[in-house]
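Student: Build me a structure from this.
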Amino acid sequence: MSAYANLAYTAELNRLPYREIPERIDEVLDMVNLSKNKRQLVKTYSKGMKQRLGIADVMVKSPKLVIFDEPTEGLDPKVANQMLQTILELNREKGITFMLSSHQLNLVQKICPRVGIMSEGKLVGEGTIDDLGRNLFGGGKYRIEIELARVPDELIADIKKLPKILGVTVDGEKITVTCDKDIREDISKIIAHAGIIMTRMELKQDALEEIYLRYFKEEE
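Tutor: Alright, predicted model coming up:
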């Protein structure tokens, strides 16, 4: 069967008015960039094209909520990103809510404003990436990593006096500051005033994969 025939079958099963079916099929195929391939047999489609046709099959029904299980599984990085971009565009332009279940956390983080972590069938964490980092592990919104030529105790004491500081750890010549505000400018002034050479300062925010791994490490 062709893509068009597959979608027509879905439309008929969902009792769409017969006269509206051709226009609706053309509309959803255009959404997923398959208009030029609508008469092509689905068995000749690439895996990425089949995934996009799957989205079109759902869109024929004009849903308000779509649930996907591993939508990028088996796709190469380029095609996976195209798939996620299609989902993101449909969310923004059509107002459709998408719920994704996936183990490819780096891809999920690119498009999902809110995430949930499941463990043994239970939702153990839910919210934005920043919220999960704070709520699950008591951390701040920001982590600032600093590498210096030397790390005197007086410098650490001065950094700890800054507002919004939640924690300061030292590992050799590296300092990690956890805070609720981006205070790199304030830290830089303290380091400059102390006359210490700084080789690196980097603002880091928790990645979803890191949060996931840290959570299950806590569970062990």
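
Student: going forward, measure contacts and count neighbours with C-alpha atoms only.
Tutor: Fine.

Student: For Leu132, grab the count of nearby residues.
Tutor: With neighbours defined by other Cα atoms under 10 Å, the count for Leu132 comes to 24.

Student: Distance of it relative to Gly138?
Tutor: To Gly138, Leu132 is 9 Å away according to Cα to Cα, to the nearest Å.

Student: Then Lys94?
Tutor: For Lys94 relative to Gly138 (Cα to Cα), the value is 37 Å.

Student: To check against the first, give me the structure of this:
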Amino acid sequence: MADVIELKGVTKCYGSLKAVDDLSLGIRKGEIYGLLGPNGAGKSTTILMMLGLTEPNEGSIKVCGIDSTSNPVEVKRKVGYLPDNVGFYENQTGLDNLIFIAKLNRATSAEARNRAFDLLNRVGLTDAANKKVGTYSRGMRQRLGLAEVLIKKPEVIVLDEPTLGIDPSGVKAFLGLIVQLSRADGLTVLLSSHHLHQVQQVCDRVGIFVSGKLIANGPIPELSGQLFGNKLFTVEAGVVWRTLEKREQLVTDLRNIDGVCSVAYEENRLLIECSMDEIATIARTIVYSGIDLTHLFQRQYGLDEIYQLYFEGGHNHA
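Tutor: Below you'll find the predicted structure:
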């Protein structure tokens, strides 16, 4: 199946600044794809080119099989875009705003009203349908913005920092809504965000941008494997040694567990690196050894560690 979003050799320059450098990327139908990177990395420029709002100097971009550069109007009919700050008619109700947008997208009055009510229900704003948007909270405005994006029945939605300024419970509800809509309607979602935990929660794949280049691309477990080898988990166990012999026997027993890659010990703790989740087996082994276990926790190499390695750890990605 062809990619819904396809970029090949895309470069965009602003004077001497190369904002996007030879970018090739494919995003599949029904996928939630996370776009990550620091400010100035090229994310917003990439989104603008996808939407046909600016043109690349080199390369080609297709969205739903349509060339974004030569036919931007058709692309806009297929794509819904939610910026970080959505504009509405503040003195109009949420319902009236949606009906207006639907009519702009050639819906009849009856179709616009039915579609607006349906979307308000789906985004959890039925009770606020007849309230003026000026009274909406930030979270309510973003949900209304999502309904506005969906009013024209797009095949792709692009969300640019959609959870900024929303409280934690609102963020959880909003992200859950994105996943639900993507899975139910087969929507392709491109999510640009700085919030790593949120991206890890909902995205099927991520792309990491640095200085206009896509330096990492794939599912988070795959990226972890590429960067950290087969050591995907680290288990720290707090222990109290009674004899040297028991310690040495325990280390040997732990190293013999399938999936354990290495065991290091310090004064009062063990650091056990694993290729799979073996925390239950590790706990049983320590308890059965007769050594006192004071604490046990597991850390998985995820998006936080990947991001830190690229942006703070000086990873060589050339």
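
Student: contacting residues for the residue of the first structure positioned farthest from its centre?
Tutor: Distance from the C-alpha centroid of the first structure peaks at Gly195, with 40.4 Å (Cα atoms, centre = their mean). Gly195 of the first structure makes contact with no residue under the criterion Cα atoms under 8 Å, 6 or more residues apart in numbering.

Student: Repeat the analysis, applying 10 Å as the threshold.
Tutor: Counting by Cα atoms under 10 Å, 6 or more residues apart in numbering, Gly195 of the first structure makes contact with Lys189.

Student: In the second structure, what residue corresponds to it?
Tutor: Correspondence of Gly195 of the first structure to the second structure, assessed by TM-score structural alignment: Gly290.

Student: So that match, which state does it fall into?
Tutor: Following DSSP: H, G, I helix; E, B strand; the rest coil, the label given to Gly290 of the second structure is coil.

Student: Mean distance between stretch 170-178 of the second structure and the first structure after superposition?
Tutor: Stretch 170-178 of the second structure, aligned to the first structure and superposed, deviates on average by 1.8 Å (mean Cα distance after the TM-score superposition for the first structure).

Student: Quick check: buried residues in that stretch?
Tutor: Gly170, Val171, Phe174, Leu175, Leu177, Ile178 (16 or more other Cα atoms under 10 Å).

Student: hang on, the third one packs against Glu161?
Tutor: Same thing as Phe174 of the second structure. No - using Cα atoms under 10 Å, Phe174 of the second structure is not in contact with Glu161; the gap is 12.0 Å.

Student: what's the nearest residue to Tyr18 of the first structure if we skip its chain neighbours?
Tutor: Glu12 (7.5 Å; Cα to Cα, 6 or more residues apart in numbering).

Student: residues near the one you found, how many?
Tutor: Neighbour tally, Glu12 of the first structure, other Cα under 10 Å: 12.

Student: does the alignment partner in the second structure of it count as helix, strand or coil?
Tutor: With TM-score structural alignment as the criterion, Glu12 of the first structure lines up with Lys103 in the second structure. Here Lys103 of the second structure is recorded as helix under three-state DSSP.

Student: give the contact list for Lys103 of the second structure.
Tutor: If you count contacts by Cα under 10 Å, 6+ apart, Lys103 of the second structure has them with Ser109, Ala110, Glu111, Ala112, Arg113, Ile151, Lys152.

Student: thought the second one was touching Ile99?
Tutor: Yes - when contacts are counted by Cα under 10 Å, Ala110 of the second structure is listed as touching Ile99 (9.4 Å).

Student: Neighbour count for these two, which is higher?
Tutor: In this view Ala110 of the second structure and Ile99 are compared by other Cα under 10 Å, and Ile99 has more residues nearby, 25 against 11.

Student: Run through the residues that contact that one.
Tutor: 93, 105, 107-117, 148, 151.

Student: now swap in Glu305 of the second structure and tell me
Tutor: Leu196, Ser224, Leu227, Phe228, Phe311, Glu312, Gly313.

Student: That one matches what in the first structure?
Tutor: In the first structure, Glu305 of the second structure lands on Glu210 (TM-score structural alignment).

Student: Pull out the buried residues from the helix or strand that contains its match.
Tutor: Assessed by DSSP states H and E, Glu210 of the first structure sits inside helix 208-219. Residues Leu208, Ile211, Tyr212, Tyr215 are the ones in helix 208-219 of the first structure that count as buried (16+ other Cα under 10 Å).

Student: now the strands for the first structure?
Tutor: 65-69, 97-101, 115-119, 122-127, 142-148, 165-171, 174-179, 198-204 (DSSP state E).

Student: right, and Asp2 of the first structure touches Thr44 too?
Tutor: Slight slip there: residue 2 of the first structure is Ser, not Asp. Yes - assessed by Cα under 10 Å, Ser2 of the first structure is found in contact with Thr44 at 9.4 Å.

Student: Before I go, just wanted to say thanks for your time.
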